[in-house]
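J.: Next one to model:
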Amino acid sequence: METIRQDYFFWRMVHYLVFQKKYRLLEQGFREVWLEDENMKPRRIVRLVRVDIDFSSWVKRDVLQSVKQFELVRKQLRLGKLEGENIYISVYPPVDSWDDINKPYFESRKKRTIVSSSIIDSAKANETELPPAPILQSIEEMETAIFHLKEQIRVEGKRREEKEKSFFFYGKPFATVMLLIVISIMFYFLERHGSSTSVLTLIEFGAKYNPLIEEGEWWRLISAMFLHIGFLHLFMNSLALFYLGSAVERMFGTGRFLFIYFIAGVSGSLASFAFNEQVAAGASGAIFGCFGALLYFGIVERKLFFRTMGKSVVTILIINLVFGFAVPMVDNGAHIGGLIGGFLASFVVQLPKLKHSIKQLVFLGVTFLYVVSLYWFGGLNEHKASNPILEVQIGQEYLQKEEYELAYPHLQRAVNLDADLPEATFLLAYAEAMFENYERARELLLQTISLRSDFHEAHYNLALVYYELGEIEEARAAVSRALELYHDDIYLELEKKLK
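T.: Model (predicted):
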């Protein structure tokens, strides 16, 4: 009779911890139950064991074995530290001394896992904080009560597990797949009509280009999200979108995901417009918006977030941001802008099963102000309006296509922005020569050589300009200098011609 009473007490204690203390059920066995107290810092795991103990030696062996099990649980839950507790429910305490069982055991010198143990026998059962239970007289009544307690615990554990799973499987990633298809199709068209690394092709297909956005082509803030610069850029962003986009769309559903994605993408484009003068393209801002959505989930469901994906998400995000600051070519403004945009947009739409609240309207207003502020600052920030290197790059591509009239304003703008940039004065001189403005071309080439004396192409072009102006001696001197710097058959032909 005393044995069945302790069985009943054991399952009452488990029931109390699960329903009253809100412990999470990790594992339920016949005579052993593992529970987790998520509110404790460091995290606390309780192992309850129903066993009738004769000698303390058995308990010592079991405690030492349990320490390894607690350490395994710590690693599975990705916890920095863990406090474990063994609670043995026994009819009688061990017949020999067991005082040393109460001392804490450590998994290693780092003391990441600390395990304490205690024994509750029939005499101590009445001293626990369990609420009073109905008085049961017969063994049959106790067995029936135990069965109901075990079933309630099992159902509650299953209910919590299904509830947690429902956060990650609300929707299906239809939109993510469609976005990947559209991005791939746009990359194909870029390569077919020029090159995805060509600035002119990117601008033609809708990349973010500040001067044209300032002239009213605001749609570039959206179209830039579907363009990528080179196959590696496409591959890395597609891979990130496949994993992050799928996760966010499953959690939020397709409609909410698209709202988050486009708000983040536009925010990223606006941040790039406000802080970066380069031609930009890519889905990075929208992808970082998915990071923002996952961080929102971490705020709403903090325990579940850090128990599942939290540490990985935060680590990957930090690595990407640090990489963005370390590598000049990465548009980190777009990344951070998209991250904030996605975070705010997630508060607007919320997780599907949350009740609507006034906070959504508040965050809708905050999101609107955020987007408008980026656009407003972009209009005021004159430092991002033009970049001489970018203008040189555009002008050079036009020159390669022999579209001199289109190249000229970009090269002139580059010289105006940075008169000490030898590439700018060199290419502008070439354009002036094509228009037969040889006096201006000579002036620009002399300026180029003064900036970089070893610029052999500039010496060769100067020789050509001198030849057109009829200054043969000067032309001979210029081509000789070009040959001193670099041996080229074309230079030799001009030298022979001048002789």
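
J.: Please count neighbours and contacts with C-alpha atoms only from this point.
T.: OK.

J.: Any buried residues in stretch 247-256, and which?
T.: By 16 or more other Cα atoms under 10 Å, the buried positions in stretch 247-256 come out as 247, 248, 249, 250, 251, 252, 253, 254, 256.

J.: quick one, what contacts the last one?
T.: Residue 256 sits next to 249, 346, 349 when contact means Cα atoms under 8 Å, 6 or more residues apart in numbering.

J.: Please give the structure of this sequence too, so both can be compared:
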Amino acid sequence: MFVRNENFKTFIKLYPIVSCIIAINIVIYLIIFLDKFTSTGIGYTIVNSGIGFNAAIAYGEWWRLITPIFLHITFPHVLFNCFSILLFAPALELLLGKWRFIIAYLGAGLIGNLAVYLFQPMGYSYLGASGAIFGLFGIYLFMVAIRRDLIDSFNTKIIVVILILGLISTFVYPDIDILGHLFGFLGGFILAPFLLMKVKHNPYIQ
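T.: All right, here's what the predicted structure looks like:
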């Protein structure tokens, strides 16, 4: 499930939504990065109008609950998140289908960002795809705990290890949006039974 051996063309064909998400993240990051040298102001405008900022959300700018999912300012941040999406998202897109995967990814990210809005102070700001990615882990955990017919023992071990490492890093590393991670994860777990209701078989399991 988590070993990627497709070539570029096949990957895009099999996982169009994942490909689009990664592409959007990279393109937006490059626009923000290049703005430092071109001084067009486009990158600044994107960040300023799209970053999660609780005071702005309270003022009525509700799109900021979604747009931060696609915003990254530093190269390590966008690299790590895109790599995580590349590894863990394709199997779920194939399993859930395009539309349910979109609901899973955006829904978990939205739940995580909504929790940040509700429980963090008005001056709090945030960005990054981590909440949505943790939502995917929440779906995998539901499979491990409840829908064991959809995941084998080998991949179960991988998920458990990744979850433990992810939760540890959430509390250890500085500048981590802890609530976004935890509630994104919880959001994925809550959405999982509805998204997996009609799924009877995992194509990765023979």
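
J.: Superposing both, give me the TM-score.
T.: Here the TM-score for the pair of chains, by TM-score structural alignment, normalised by the length of the second structure, is 0.79; 181 aligned residues with a Cα RMSD of 2.3 Å.

J.: just to revisit the earlier point, the contacts of residue 256 of the first structure into TSV, with extra columns for distance to residue 59 of the first structure and secondary structure?
T.: TSV is the format used below for the contacts of residue 256 of the first structure (distance: Cα to Cα, whole Å; DSSP: H, G, I helix; E, B strand; the rest coil):
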residue	distance to residue 59 of the first structure	secondary structure
249	49	helix
346	51	helix
349	53	helix
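
J.: and the residues you listed as JSON lines, adding distance to residue 284 of the first structure?
T.: Shown next, in JSON lines, are these (distance: Cα to Cα, whole Å):
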{"residue": "249", "distance to residue 284 of the first structure": "17"}
{"residue": "346", "distance to residue 284 of the first structure": "17"}
{"residue": "349", "distance to residue 284 of the first structure": "21"}
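
J.: So what would you say the end-to-end distance of stretch 47-59 of the first structure is?
T.: 13 Å (Cα to Cα, to the nearest Å).

J.: Residue range in the second structure corresponding to it, please.
T.: Counting by TM-score structural alignment, stretch 47-59 of the first structure falls onto no part of the second structure.

J.: how near is residue 184 of the second structure to residue 178 of the second structure?
T.: Distance from residue 184 of the second structure to residue 178 of the second structure, by Cα to Cα: 10 Å.

J.: Show me which of those two is the more surrounded one.
T.: Neighbour comparison, residue 184 of the second structure and residue 178: the larger count goes to residue 184, with 33 against 18 (by other Cα atoms under 10 Å).

J.: what's the distance between the residue in the first structure that the more buried one lines up against and residue 347 of the first structure?
T.: Correspondence of residue 184 of the second structure to the first structure, assessed by TM-score structural alignment: residue 338. Applying Cα to Cα, the value for residue 338 of the first structure to residue 347 of the first structure is 14 Å.

J.: Can you report how many residues neighbour the nearest residue to residue 34 of the first structure once chain neighbours are set aside?
T.: The shortest distance from residue 34 of the first structure to any non-neighbouring residue, by Cα to Cα, 6 or more residues apart in numbering, is to residue 47 (4.6 Å). Residues lying near residue 47 of the first structure (other Cα under 10 Å) number 20.

J.: What of residue 213 of the first structure?
T.: Close neighbours of residue 213 of the first structure, defined as other Cα under 10 Å, add up to 16.

J.: For it, identify the helix or strand it belongs to.
T.: helix 210-214 (DSSP states H and E).

J.: likewise residue 33 of the first structure?
T.: Under the criterion of DSSP H and E, residue 33 of the first structure resides in strand 32-37.

J.: what element comes up after that strand heading to the C-terminus?
T.: Immediately after strand 32-37 of the first structure, counting by DSSP H and E, sits strand 43-50.
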